[in-house]
Each structure stands twice: as C-alpha cells, then as structure tokens.
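> Here you go, sequence then predicted model.
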Amino acid sequence: MTPSDVPDNRWSDLERPPLNATALRRALLRPGSLWTSLDVVQSTGSTNSDLAARAADLDEGAVLVAEEQTAGRGRLDRRWSAPARSGLFFSVVLKPGPRVPVERWGWLPLLTGVAVATGLSRSAGVDTALKWPNDLLVTVGGDERKAGGILAERAGDDAVVVGIGLNVSLGADELPVPTAGSLALAGAVSTDRDTLLRAVLRSLAQWYGDWRAADGDPVASGLQETYAAGCSTLGRTVRAELPGDTSLTGEAVAVDGDGRLVLATRQGVQPVGAGDIVHLRPV
C-alpha cells in the first residue's frame, strides 16, 4: 500500500482529483464519532483483505480508502476493477458485539446498503435502489444498472469488515460490462468524491449507531422497514441461484427478521439466506 496524503502528482488528472485525506480526517474523526482512523492509499489489492488481516489490532471504526484497487472482490469471489480515482473503494471495521447478538450480524450488509443509498440521495441527488442482498442500483436511460456493491466478511471472533465499491465518474466507454452504471451516468448533481465519502460514512455511522442501540433489532431500529422500502427486488419474479447448483424461482415478497429474502414459489413460501438473485421481471 502506498500512502496518499500527499499524492505523487496532484494535477495528473484534473477531472479525477485525489481524495483529501487530511480534510476527511478533520471532518470525520471527532470525539464520540464511530470513525477512529482513516487512511487513504494510492493503490492496493483489496481494502477488505488489508483490513481483515489487521482487524484484531484495529479499533472499531477504522476506515481504509484506496484510490485504486487492483484485486477488488465482490460476493462469490467476483472481481471488481475500475480506473484509478473513478470511484469510491473503501472498507471499515465494525465490532458490534457483545451488545448485538452474532445471529443479527447478517443485517450489516443490508444496513450498509441503506446507509449508502441514504448518503447518496443527500449528496449526489441520485435515487439508489437496493438489490438483495448487497448490490447498489442506479437508473441510466430508463434501465436499472449496478453501480456498486457491498461485501461483509467476518474477521476473527469479534470483527466484521464491510467493503463498499461504488462507480462515481465512469463514462459509458469505461464500464466493465454494458449493464454497469455510475453516478455520473445516472445524472448525479455532484461527483466530488470527498463530499460523497463524507456523506456515506456519516450515514453509515448513524444507521449503525441506531441499530446497535436497538441491540441489532431490525424492527426497533427501523432498518427492516427502510430496507424493504428501498429494495427493488421485492415485488419481482426472481430466480435464486443457490449453493449446490440448485435454484428457486418465485416472487420476492418480503425480507424477514433475519435479513433473508422470502420467495413465494409454487412449492410454498421459502426464505433464501444466501445466493445470487436474478431479476426476471421489471417492475
């Protein structure tokens, strides 16, 4: 990892200026805040891998941001890549126990989705929809496209590392696949990454604080209701591709108290706790 408090060439790309680590720390690392440290590196393989390796020695609220990820990972070990400074690529360390029971930690990627969507609505003016369990969707030319994703991983007994990858300024000719999107293509009023990162981290701190104060209860914290309201998967016919090369097809009717997607199938109502979801019918 190469620190980037003072980037090698601040003027190398005027369209994609570097993050200002000093200003971000000044804005976010305050007494009583969830965020306890914030580092920006020029390039790394994966911010999730970097933090997971050190999670036991880090305080809760450590944040690692990369200007470029060369081996970014998504769910199901998918690769995530984008041009340097074209997005937000960062991970955070959360330690919700012992107050929040381990069985409720599965809500963390969904909570992060709600927090990111809320933060982007305020700072970018973009309506971000959530595809269960962890994709961030924006509308480009009338079509829903994936602009980001979330990856939550256990790190030891007491920590969860949550990573967020978000396409910010990518143009149509830079998209990794034609079905991808970015905030810029969705008509964002701002693509200033400092502003966006501050908004997302403040939103995440608020949602996480409310959830933890409610002992991880998704109803009491308002998380379950808010997630359902912003989840574009609900109300659609979907195919759930499950571990073991099996699949289920049905209508996504709810997200239950454990954060699982509930499908109404021909065989009855079935919850899905893990798998890849394919939207089969537009809303």
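Perfect, thanks for sending it.

> from here on, contacts and neighbour counts on C-alpha atoms
Fine.

> Walking through this protein, point out its helices one by one.
21-28, 47-54, 108-123, 193-213, 223-230 (DSSP state H).

> quick check: angle from the first one to helix 193-213?
Read it as helix 21-28. 40 degrees (axes from the mean of the first three to the mean of the last three Cα atoms, to 10 degrees).

> before we move on, the earlier item: pick the most deeply packed of the helices of the chain.
Most buried of the helices of the chain by mean neighbour count (mean count of other Cα atoms under 10 Å) is helix 108-123; its value is a mean of 23.

> helices and strands around that one, which ones?
Helix 108-123 sits against strand 129-131, strand 135-140, strand 143-155, helix 193-213, helix 223-230, with contacts defined as 3 or more Cα pairs under 8 Å, 6 or more residues apart in numbering; DSSP states H and E.

> Need those in TSV (columns: distance to residue 237).
As requested, the helices and strands packed on helix 108-123 are arranged in TSV below (distance: least, Cα to Cα, whole Å):
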stretch	distance to residue 237
strand 129-131	13
strand 135-140	17
strand 143-155	16
helix 193-213	29
helix 223-230	16
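
> how about the ones you listed, which one is nearest residue 61?
Nearest to residue 61, of all these, is helix 193-213, at 8.9 Å by Cα to Cα.

> one step back: closest to residue 55 out of the helices and strands packed on helix 108-123?
Comparing these by Cα to Cα, strand 143-155 comes nearest, at 6.4 Å.

> Next one for the comparison:
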Amino acid sequence: MTSSDVPDNRWSDLERPPLNVTSLRRALVRPGSLWTSLDVVTTTGSTNSDLVGRAAGLDEGAVLVAEEQSAGRGRLDRSWSAPARSGLFFSVLLRPGDGVPAERWGWLPLLTGVAVAGGLSRSAGVDTALKWPNDLLVKVPQDSGRLRPGEAPSGEERKAGGILAERTADGAVVIGVGLNVSLREEELPVPTAGSLALAGAVSTDRDPLLRSVLRSLEQWYGDWRAAGGDPAASRLQEAYAAGCSTLGRTVRAELPGGTSMTGEAVAVDGDGRLVLATEAGVQPVGAGDIVHLRPV
C-alpha cells in the first residue's frame, strides 16, 4: 500500500500517524509570527523544489511539509529517502534581504542546524551534534534495540538529518530539512544512518517535534536578522561552535575540483567557513565534503 492509498484518518496507522495540519497551523501561524502559511502534502518529489518553484507568489515564512518525498535531495544532489510518515521532511521560505547583506546569507544552513538541534533537545531529549556544514548527527548504541527511551547513548555517531539551502529567482532562500524520526535499524538506507528513535528519543510524535523545531528556527532567525546577520553579535557563531562535532577532529576536506585537504578543524570563522590547521598552515574551507578521521 502506498501513502496515497492510506485513508485520510489520523489514526489509520497508530505507529506512524499523519501530521495534524490544523493543530500545527493553530500553534505556529499567528499574528506576529515568522510563519505565514503551513501546508502538509501526502507525498511530493522534493519540498525544496516545490517551494523554490512557488516562491514568487509566497510571503516570507511559508512552510511546506511532506509526509513522504520521492526525490528528496541533499547536497551535491544526493538522494534522501525514508518510509512515509517516518520523519520530518519540510522546507521554509526566508527573505533575509532587508537588512542582512548577501555575504552573510551563507550562515542560514548553519543557523538552521543550531535551531534544529535546540528544538530536538527540548522536545525529543536527544543530543544532536552538528557536522559542518549541514549534517545532523546522533549517537546510536551498538545494540540500539536495548536502549531505553531517554537513556543517553554512548555508541557511534550517525547521520540522522541534513539541511539544504537554495536561492530562488526572486532573491529569497529556501531551507530544507530532512530528519529521520522513527526509522528502525532495518529501514535505514545505509548503515551509517541513524534516527531519533534509535538514539533513544523520549518522544517520536512528529507534531510536537515540528512545532519545537520551527519555534527554535523562528527565534534564531529573528535574532540573526536583528543583528544584521552578524554571527558574533547574534551569538550564532558561538552556538554553532559549541554544538559542532567537527571541531577538534582531524578531518579530510574533499574540495570541489577533486582535490582534498587534511588537517585539524580548529574553528568556524565569521564567514561560516571551517578553518583547518594543516601542515601548510591555517586554511579556511568554504565548500566541500568533510570526513571525520579521528573521534573527539
């Protein structure tokens, strides 16, 4: 049975019920809020692609959520797939142009990571680490089936989510988030993937998780905009460094063009770049894949 065959009944699947769009709108779309609209679709190719295509007719703060994505994308056009209603797959439309210089917009994916991690800490009781530039990591014990809800895992770090930012033709930014919530071990797309459930989340109810994440994103985005996008004045740079598991590790940066660089990740600079201490000296990395070579 596909997601389109499931009756429109919140309790048709007790284990993975649909999101309650009425409740979400009541909680999030209100006067004075960043969020101006919220739509939930049963399935789509990519919420980012949909929102980018519709951006010209939407106000800032539009939110599009999918119960299932058939063509979800990460960085470098990598695919992102998960069973229907097993995660949070959503995109938001932001228009930071008024008061925030374009050169600071590169902080938006990092800001989103900080916001998601904070929201999940409050609502799921899961410590989510940030891997530069856009991955969300959780710790999954070797025998995740024995982990009790709320128990702190001490196992391996696995990717539970990712963030993708795209510019629109009319000068806006669409930020997409994909997060594995209730996936079981046998449902993971690759062995290095994880989920909130496997990390011992106290709750996998997606409604309060989404509310918490979007409220956290609203707060961080508002503070960042009020500071003119300054990552230091808004305390964003400090918060990202505190939650970034890449810092302090020996890493390999696989750079555009097929080259690579190895060194210790020592800082995230004011432009959001990862700073590596290499044999050739200190080198900032603005784009690329980062491979963690040594655990903290």
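Nice, I can see it. Just so you know, these numbers come straight off a predicted model, no measurement behind them.

> Throw the helices of the first structure into a markdown table and include distance to residue 256 of the first structure, thanks.
Converted to a markdown table, the helices of the first structure look like this (distance: least, Cα to Cα, whole Å):
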| stretch | distance to residue 256 of the first structure |
| --- | --- |
| helix 21-28 | 33 |
| helix 47-54 | 27 |
| helix 108-123 | 12 |
| helix 193-213 | 16 |
| helix 223-230 | 8 |
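
> do you know how far the equivalent of residue 292 of the second structure over in the first structure is from residue 75 of the first structure?
Using TM-score structural alignment to pair residues, one finds that residue 292 of the second structure aligns to residue 279 in the first structure. Distance of residue 279 of the first structure to residue 75 of the first structure, computed by Cα to Cα, to the nearest Å: 17 Å.

> Equivalent analysis for residue 16 of the first structure, please.
Counting by Cα to Cα - residue 16 of the first structure and residue 75 of the first structure are separated by 27 Å.

> that older thread, hang on, isn't the match of residue 292 of the second structure packed against residue 239?
Yes - using Cα atoms under 8 Å, residue 279 of the first structure is in contact with residue 239, at 6.8 Å.

> which one is residue 108 of the first structure nearest to, not counting chain neighbours?
residue 152 (7.2 Å; Cα to Cα, 6 or more residues apart in numbering).

> cool, residue 53 of the first structure as well?
Per Cα to Cα, 6+ apart, closest to residue 53 of the first structure is residue 155, 7.7 Å.

> residues in contact with the one you found?
52, 53, 55, 56, 161 (Cα atoms under 8 Å, 6 or more residues apart in numbering).

> mind giving me CSV with those and columns for distance to residue 207 of the first structure?
Shown next, in CSV, are those (distance: Cα to Cα, whole Å):
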residue, distance to residue 207 of the first structure
52, 22
53, 26
55, 21
56, 24
161, 16
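
> Max pairwise distance over these: which two?
Between any two of the contacts of residue 155 of the first structure, the greatest separation by Cα to Cα is 11.0 Å, found for 56 and 161.

> quick one: which of those two has more around it?
residue 161 (27 against 15; other Cα atoms under 10 Å).

> how close does the more buried one get to residue 55 of the first structure?
Relative to residue 55 of the first structure, residue 161 of the first structure is positioned 8 Å away (Cα to Cα).

> Mind listing the shared neighbours of these two?
By Cα under 8 Å, 6+ apart, the residues touching both residue 161 of the first structure and residue 55 are 93, 155.

> Nearest to residue 183 of the first structure, out of the helices of the first structure?
With Cα to Cα, the closest approach to residue 183 of the first structure among the helices of the first structure belongs to helix 108-123: 9.1 Å.

> What range does stretch 237-252 of the second structure cover in the first structure?
The aligned range for stretch 237-252 of the second structure is 224-239, by TM-score structural alignment.

> residue contacts, the corresponding residue of the second structure for residue 203 of the first structure?
Counting by TM-score structural alignment, residue 203 of the first structure lines up with residue 216 in the second structure. Counting by Cα under 8 Å, 6+ apart, residue 216 of the second structure touches 115, 116, 118, 119.

> Take those residues and write them to JSON lines, including distance to residue 125 of the second structure.
As requested, the contacts of residue 216 of the second structure are arranged in JSON lines below (distance: Cα to Cα, whole Å):
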{"residue": "115", "distance to residue 125 of the second structure": "14"}
{"residue": "116", "distance to residue 125 of the second structure": "12"}
{"residue": "118", "distance to residue 125 of the second structure": "10"}
{"residue": "119", "distance to residue 125 of the second structure": "9"}
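
> Looking at the helices of the first structure, spot the one closest to residue 249 of the first structure.
Closest among the helices of the first structure, using Cα to Cα: helix 223-230, at 19.6 Å.

> And residue 280 of the second structure, how far from residue 243 of the second structure?
From residue 280 of the second structure to residue 243 of the second structure the distance is 27 Å (Cα to Cα).

> Residue 135 of the second structure and residue 162 touch, don't they?
Yes - the pair residue 135 of the second structure and residue 162 passes the contact test of Cα under 8 Å, sitting 4.5 Å apart.

> Report the contact partners of the closest residue to residue 33 of the second structure other than its chain neighbours.
Nearest non-adjacent residue to residue 33 of the second structure, counting by Cα to Cα, 6+ apart: residue 218, 7.9 Å away. Counting by Cα under 8 Å, 6+ apart, residue 218 of the second structure makes contact with 33, 34, 35.

> for residue 278 of the second structure, same thing?
261, 262, 263, 264.

> That one -> the first structure?
Under the alignment (TM-score structural alignment), residue 278 of the second structure maps onto residue 265 of the first structure.

> Which residues are in contact with residue 29 of the second structure?
Counting by Cα under 8 Å, 6+ apart, residue 29 of the second structure touches 35, 36, 37, 38.

> do residue 258 of the first structure as well
Counting by Cα under 8 Å, 6+ apart, residue 258 of the first structure has contacts 103, 104, 106, 107.

> same check, this time on residue 120 of the second structure
Contacts of residue 120 of the second structure (Cα under 8 Å, 6+ apart): 126, 127, 128, 209, 212, 213.

> which of those residues lies closest to residue 88 of the second structure?
residue 209 (8.6 Å).

> quick one: the closest residue to the closest one other than its chain neighbours from residue 241 of the second structure, how far?
In space, and not counting its chain neighbours, residue 209 of the second structure is closest to residue 123: 5.7 Å by Cα to Cα, 6+ apart. Distance, residue 123 of the second structure to residue 241 of the second structure, using Cα to Cα: 22 Å.
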